[in-house]
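Student: okay, predicted coordinates and the sequence, questions at the end:
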Amino acid sequence: MPVMINMEVKSTGGKMLREKVSRRSQGIYKAQTKRPSPLTIIKATNYDRVRNLIPIRHARMAASPFAFYRGTAAIMARDLASLPHTNLFVQAIGDCHLMNFGGFATPERSLIFDANDFDETLPAPWEWDVKRLATSFVLAARHNNMKGVDAKEMAHEFAFSYRSHLAEYTKMSTLDLWYMKFDLEQVRSMTNNAKIQHLLEAAVAKAEKQTHQQVFYKITQSLLGSFEIAEQKPLIYHPVDVKKEMEMIQIFMDNYKRTLSDDKRYLFNKFTVIDVALKVVGVGSVGTRCLVVLLMNDKEEPLFIQVKEARPSVLEAYTKKSKYKHNGERVVQGQRLVQAASDIFLGWSTASDGRHYYLRQLRDRKIAPDVENFDKELLSAYARLCGRMLARAHAKTGDGKRLSEYMGKSGVLDEALSDFAVAYADQTEKDYEAFTLAIKMGKIPVQQE
């Protein structure tokens, strides 16, 4: 049976919470005696996924321990729920690892850095986000062949940044905190490091080209005077006959439009659905129903909308059930709470089979960090940036003052969190070994792309 956390918390000062959960105890990880095998949980999370895509999911997870970690949020959620925590709740990102952060354009078209994946978002203890993100830095450093001491240092850099910036944000006015954005141009100007400046300049230049028109030329083809999304099986294909199912598709899109504000609905109504295709994305999402909708207006200007299936959060088994009955709405509202600015077309809908989805623009000037090519210097800078962003998110959506008081001014918690990250990275590598062994023994199907 899953371990449910206690939702009843007496209002006490942050320092008093240390009597219940010491800061040093945050560094301890020990696997439960009756911990389910990773294969059991992985098979459970394959439930109701597109069957022919599950072997592709397994193949992507088998690429490395870091890739495996990206696909196993459910395993860590169970492990985290069994550990002591302060019961200080925030709007948790849920699947909080370093690849779920990046750059994208605001409605005002400036480029900012923020979290960008909220499939698992739910109110939950702050430790769950922090420990998952810290561990991802250790695994990324190991994947990039850094020394053990350097891998631990990445988690320490993140933890220090998170703690110190959260203390800073609790002193800000509420409105200033909510208006705050991490503009990439400002981030670039804040460093004198030529390598980091060059990386950010190149990323911004690339993002400026990530327009709907550029995507249009990349993934569509002309057919009998019209356009359609080009198939690249098994990663992109048409799951239904779009012409025959257009009425059903239109009903789905009409339901989605009702979740938009009036001005955004007015804009969206200028576009007409042309084609719909299934597109495999990410690692953990592979096998869930992720689609791309191509729309065009009377000027033949394209608009691409990504439609992602929204399943219950992996955190939900261990904390309070979401107050939103629709999982797409859960994702959208969580995203709006955490992000400094969100996509103007962010919304949700329900398919004719009852499945929940959320919708947003596809590749709207998005920047994905090239973490696999980061050296120690770049990964350390990225850890500090992620620490700042997560601190802002938690200060916005939780009791930042109590949390900051609990963490304190010394480096006790920084050291504890980096100890935990190393220990849980070790656990992940053990789980990965069991996973790859099962593949070799033919117990888990894989399919290379």
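Tutor: In hand now; what should we look at?
Student: only C-alpha atoms for contact and neighbour calcs from this point on.
Tutor: OK.
Student: and Asp343, how many neighbours does it have?
Tutor: A count of neighbours around Asp343, defined by other C-alpha atoms under 10 Å, yields 18.
Student: apologies, that question was intended for Glu300.
Tutor: Glu300 has 9 neighbours, counted by other C-alpha under 10 Å.
Student: so it sits in a strand?
Tutor: No: going by DSSP: H, G, I helix; E, B strand; the rest coil, the assignment for Glu300 is coil, not a strand.
Student: try this one next to it:
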Amino acid sequence: MDDNVDMTGVADADRATLQELSQRRLLELARERDVRGRTGMDREALVEALLPADPEDGRADGIPRTGDVQRPAGSRFEAFRELAEARARGEMVFLPRLLQGHDRRLHVRQTVREDHQVRIANHDQEAEEKFAKLDASLFSFFRGTCLLFFRDMAGEDAWMPTVLTLGDVHPENFGVMPSYDNVPIFGSNDFDEAFYAPFTWDLKRGATGFVIAAGEVGDHGPKRAAKIVRAFVRGYLEALRGYAGAGQEDREQIRQDNAPELVASLIDDAQQSRADWLERKYLDEYKRGFRADEEHLPVSHRREEFQEALHRFVDENDVDVPDRTPGMKVKDVCIRLGQGTQSLGLPRYYLLVEGPNADGSDDVIIEFKQARRSALAGLVPPSEFTLDGNAERISHAQGVHLVRGDRFYGAVELDGLSFMVRERAPYREKIDLSDLSKKEWSTYAGICGRSLAHSHAMSDESGLLDYDVEPAILAAAGADDLFVDDIVCFAAEAADRVRRDHEHFRTDYRLGAFRTIDHVFR
């Protein structure tokens, strides 16, 4: 984290918030509160020192706050875990998606607050920008509220085959990215929420995303949206049958030479000169570092700190360093501002790594993005297939879902936080949904369905699954027409629920509901 970040509001945080802060920020708080022996403390000792030793002193389980009593932040994580386990056992339970009226509005409010409690407690400016973004667009609201969506699915489809799901499937989470050999490939490009779960969870999330995007971005009615969803699900089933028969998924990449016309065109549009890309978007006038603008805040004084972290990342992830980044020399570091939807407000850094020419024409940009617990954690049916860590889980998913994907994908710890690492490439690109014709919407949905099938099929090639996943999924899906219709019906109902939730959110947002978090008073 940047040491110059405004500390206003940190006094409203709880233990979880303190544990998210860097040691430098903890030391600053300790200095303000005159904590003795602070300079010799590690992070955990600083956290403990900033919490009261005696809850009777009026500061129970939180950071001291003048003239008030701080309470622990509210969390329903364990309650939903128990709900998911009960439903997975076949018990008849009441799901939050059955809530109506003001009860549902309160559920939306609590879930959004809980999902963003650290960012809200820190009065993070990007958190406020995220809420404004969610307010302005239904599709953005859907993208930015994964936890809300999956709490409505707690324990669902426990009898279905487990795969390594992407977690957050929607039309804009497929795109062009660098391969291991630094050539553009197409596929799933966001693994932040990846988790071992029933395969239907990805299909239901993706289908709902297509309904919402088709309506808001494509201006399609319900019938056309249903047709697009059918193309998505049928593309998935058709591709899965191919993998079940041929078994070639562990060697498949979608490149420009074998891509469908729509994707080949996207890859072609993404091609650009690295030198031009760097100069146009990132470099200062001397081509020695990042320029300061509304998207990039240089923190050059932290270069040595990130140099050490990058070397540690290479060692811990056994990265085969390519000739295009000799020595992995960090020239500069910046904070990337305003990027993403779900992750907006979480720390994200760009590292400028020197290329062979050392003149700014062939430098490489490596991204460090803070990883969080998946929105699916504690909500999926209990499974023997689990992963520890946050960035490690994301790195595992990328390694499973993509054949010879980005060689710089991995995980590293910095400031006591878990960071996902990847390359930013000139040809990292996604489809512009607003440019799709009516026919292309269905074509693109089918392509995404096939890409998702490939990701799932890799769960038993590179993932933890110990059984042949393709025939299991096809057997569980049963008759195609019935399975497709079930997903279409789910997506239509879920999209209607998202629309109502969005209205609840917008009402609460205008009334200032997301400036504070829920606290436990008893």
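Tutor: Okay, I see it. If you're wondering where the values come from, they're calculated on a predicted model, not measured in any experiment.
Student: post the TM-score for the overlay when you can.
Tutor: Overlay of the two chains. TM-score (TM-score structural alignment, normalised by the length of the first structure): 0.84; 412 aligned residues with a C-alpha RMSD of 2.8 Å.
Student: now the strands for the stretch 1-150 of the first structure?
Tutor: Taking DSSP state E, counting those that start in this stretch as the criterion, the stretch 1-150 of the first structure carries its strands at 89-92, 101-105, 111-115, 122-125.
Student: aligned counterpart of Arg205 of the second structure in the first structure, please.
Tutor: Under the alignment (TM-score structural alignment), Arg205 of the second structure pairs with Arg132 of the first structure.
Student: out of the strands of the stretch 1-150 of the first structure, nearest to Leu385 of the first structure?
Tutor: strand 111-115 (8.7 Å; C-alpha to C-alpha).
Student: the match of Arg205 of the second structure: what's it in contact with?
Tutor: Contact partners of Arg132 of the first structure, counting by C-alpha atoms under 8 Å, 6 or more residues apart in numbering, are Met76, Asp95, Cys96, His97, Ala421.
Student: what do you get for Met61 of the first structure?
Tutor: Neighbours of Met61 of the first structure in contact, by C-alpha under 8 Å, 6+ apart: Ala67, Phe68, Tyr69, Arg70, Gly71, Val283.
Student: closest to His238 of the first structure among those?
Tutor: Using C-alpha to C-alpha, those come closest to His238 of the first structure at Val283, 20.5 Å.
Student: and the closest one, what helix or strand is that in?
Tutor: Val283 of the first structure is part of no helix or strand when elements are defined by DSSP states H and E.
Student: contacts only, for it.
Tutor: Residues near Val283 of the first structure by C-alpha under 8 Å, 6+ apart: Arg57, Arg60, Met61, Ala67, Arg70, Gly71.
Student: quick revisit: what's the most distant pair in the contacts of Met61 of the first structure?
Tutor: Spatially, the most separated pair among those is Tyr69 and Val283, at 9.4 Å (C-alpha to C-alpha).
Student: now Tyr179 of the first structure: closest residue in space, sequence neighbours ignored.
Tutor: Ala340 (6.9 Å; C-alpha to C-alpha, 6 or more residues apart in numbering).
Student: same check on Glu329 of the first structure?
Tutor: That would be Trp348: by C-alpha to C-alpha, 6+ apart, it lies 5.9 Å from Glu329 of the first structure.
Student: roughly how far does the one you found sit from Thr33 of the first structure?
Tutor: According to C-alpha to C-alpha, to the nearest Å, Trp348 of the first structure and Thr33 of the first structure sit 41 Å apart.
Student: higher neighbour count, these two?
Tutor: Taking other C-alpha under 10 Å, Trp348 of the first structure and Thr33 do not tie; Trp348 has more neighbours (29 against 6).
Student: what's the match for that one in the second structure?
Tutor: Aligned partner of Trp348 of the first structure by TM-score structural alignment: Ala411.
Student: part of a strand, is its match?
Tutor: Yes: looking at Ala411 of the second structure with three-state DSSP, it is inside a strand.
Student: quick check: the gap between the most centrally placed residue in the first structure and Gly334 of the first structure.
Tutor: Central residue of the first structure (C-alpha atoms, centre = their mean): Asp117, 2.9 Å from the mean position. Using C-alpha to C-alpha, one obtains 10 Å as the distance from Asp117 of the first structure to Gly334 of the first structure.
Student: since that was my last question, I'll sign off now.
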